[in-house]
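Enquirer: Next come a sequence and a model predicted from it.
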Amino acid sequence: MNRKLGKLPPRHDPRTFRLESSLGTRLITPPPAINWATDVTWPVWCNDTLGCCTQVSVASAIRCWTLAAQAQTLLSDEQVIRNYSAASGYIPGNPATDQGGIELDVLNRWVREGYERPGQPGHDYLTAFGSVPPTDPSAVRRAIAALGGLYIGVQIPNYIMQTSGDWICQPIANQTIAGGHAVWIHGYDPDWLHFNTWGECRRMSWGWFEQFCDEAYGLLSRQNWLTIRGMSPQNEDMDALIAEMRAA
């Protein structure tokens, strides 16, 4: 199967909220392990032919949230492509416009203008987001456990493009970077972070994550992450989550 990348270099904005491990005054204590998408088969969402990984991660987030909190919402290939076009300027049929996307731009547009999704009148809107330092495992675990996942960007070494299986550090492998890639982390345990990419469930070691992740964001979605009781699946109030984020 072909594998396309598509995450452009990070763009940092000092106004972005920060989700640090110190923001635990009202958030849950993260458990030793959690996985919001066990036994799930993932679509490729055209990431074998297009550099649309930043939008595949949007679709993955929506699926994880609704799978845990409501009823599963699965975007179509066509919706992912239209969202990719809206955020990153891709014109179907024009390969020169398939240039990938900047994660911060994708998330800001999700907040301001929303993206297509099935079963939703109008667009799906992100409530808020905040950056998470990849070198802070406590913050990473807290974001995944409290917010249903983590939207990350990584730099992919060539050996990942050439092999299958777990993403682990390989000192003797070719470390040349093939490009940037966006993925949605939907779980963790003491040894692994669990995610999906190119239509497959995968695992990355914590060491690989710390070495190759160059940006990470915790996302808040009032539309998708609340149950019918108006609470998250972890029984947290959305306003409290937003207040914690904005306190940084």
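Expert: Yep, it's here.
Enquirer: all contacts plus neighbour counts: C-alpha atoms, from now on.
Expert: Noted.
Enquirer: Go ahead and report the secondary structure state at the residue nearest to the spatial centre of the chain.
Expert: Geometric centre of the chain, nearest residue: residue 151, 2.4 Å, by CA atoms, centre = their mean. Using DSSP: H, G, I helix; E, B strand; the rest coil, the structure places residue 151 in strand.
Enquirer: this is the comparison structure:
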Amino acid sequence: MHAALPRAPSRLLPAWSRIVRTPRVLGHNDKVGDCVIVAGFNAVQTALARRGNFTSLPEDLPVRIYSSLTGYVPGDESTDNGTDPEMFLAWWKVNAIAGYRLGRFIRLNPADVDGIRNAVAGLGCYLCVELSTANEEQAVWRPDGFAGSWGGHAVWADEYEAADIGVCSWGGGYGIDGAYFAAPGFVSAAFALELEQA
């Protein structure tokens, strides 16, 4: 499914905030490359919070899914090679996470900040970014340095203010400067997700 969302929503608020008590999932992403799965778990946390459920999802489940999808063996760094996001999204269409399956995903133009904000104002936006080593020291990522020099990463975007987007990453909150989206190579993919209860 690669349909486009409307270019600009009919009425977009200047800011959209996540529900404050929504838990953030870390998984094992501070040690291994399960970020693709962790971003999906954070999407489910958003869906649950919007239904008034603030239960934290199990932190060990993303790495178990990562292992089953990629062959990652805990403790063996040679098997820690990350996950193709579309492979995970296809898996999620069949398998539920905390009672939610992926109904469909819509590929967005990663440079279209209005389209991404529109998705965030819906459920949220699944982003694949190519972090630079300069981003290591930034709480708000800017297009400094060379895209991808630190590596690829997946995050869940669930708030915005003006052109800046707020994301869940490594169990915490980070920001992405609006200029990051227009800079070549820093945002490699963006997906609006439609979840359905299993």
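Expert: Ah, there it is. This one's a predicted model, so the numbers in the text were calculated from it and none came from an experiment.
Enquirer: Drop the TM-score for these two in here.
Expert: Here the TM-score for the pair of chains, by TM-score structural alignment, normalised by the length of the second structure, is 0.87; 196 aligned residues with a CA RMSD of 2.3 Å.
Enquirer: re earlier: just tell me what the residue nearest to the centre of the first structure corresponds to in the second structure.
Expert: When the second structure is aligned by TM-score structural alignment, residue 151 of the first structure is paired with residue 126.
Enquirer: State the distance from its match to residue 71 of the second structure.
Expert: Distance, residue 126 of the second structure to residue 71 of the second structure, by CA to CA, to the nearest Å: 23 Å.
Enquirer: where does the aligned partner of residue 99 of the first structure in the second structure land in three-state SS?
Expert: Counting by TM-score structural alignment, residue 99 of the first structure lines up with residue 81 in the second structure. Of the three states, residue 81 of the second structure takes coil under three-state DSSP.
Enquirer: What about residue 81 of the second structure, how many residues nearby?
Expert: The number of residues packed near residue 81 of the second structure is 13, by other CA atoms under 10 Å.
Enquirer: Equivalent analysis for residue 49 of the first structure, please.
Expert: 15.
Enquirer: how far away is it from residue 207 of the first structure?
Expert: For residue 49 of the first structure, the distance to residue 207 of the first structure - CA to CA - is 29 Å.
Enquirer: and what of residue 102 of the first structure?
Expert: As judged by CA to CA, residue 102 of the first structure and residue 207 of the first structure stand 24 Å apart.
Enquirer: Who has more neighbours out of the two?
Expert: residue 102 (20 against 14).
Enquirer: Excluding chain neighbours, what is closest to the aligned partner of residue 154 of the second structure in the first structure?
Expert: For residue 154 of the second structure, the aligned position in the first structure is occupied by residue 182, per TM-score structural alignment. Distance criterion CA to CA, 6 or more residues apart in numbering; nearest residue to residue 182 of the first structure, sequence neighbours excluded, is residue 153 at 4.5 Å.
Enquirer: Pull the contacting residues for that neighbour.
Expert: 7, 103, 180, 181, 182, 183, 213, 214, 215, 216 (CA atoms under 8 Å, 6 or more residues apart in numbering).
Enquirer: for those, which one is nearest residue 42 of the first structure?
Expert: Using CA to CA, residue 183 comes nearest to residue 42 of the first structure of the contacts of residue 153 of the first structure, at 12.4 Å.
Enquirer: average offset between the helix or strand harbouring that closest one and the second structure?
Expert: Assessed by DSSP states H and E, residue 183 of the first structure sits inside strand 177-188. Once superposed with the second structure, the aligned residues differ from strand 177-188 of the first structure by a mean of 0.8 Å; criterion: mean CA distance after the TM-score superposition for the first structure.
Enquirer: For that strand, which helices and strands make contact with it?
Expert: Under the contact criterion of 3 or more CA pairs under 8 Å, 6 or more residues apart in numbering; DSSP states H and E, strand 177-188 of the first structure touches strand 34-35, helix 53-69, helix 137-147, strand 150-157, helix 158-162, strand 192-197.
Enquirer: What is the third one packed up against?
Expert: Other helices and strands packing on helix 137-147 of the first structure, by 3+ CA pairs under 8 Å, 6+ apart, are strand 150-157, strand 177-188, strand 213-220.
Enquirer: what about those, which gets the closest to residue 136 of the first structure?
Expert: The closest of those to residue 136 of the first structure is strand 213-220. By CA to CA, the value is 10.8 Å.
Enquirer: what's the angle from the closest one to strand 177-188?
Expert: 40 degrees (axes from the mean of the first three to the mean of the last three CA atoms, to 10 degrees).
Enquirer: Before I go, just wanted to say thanks for your time.
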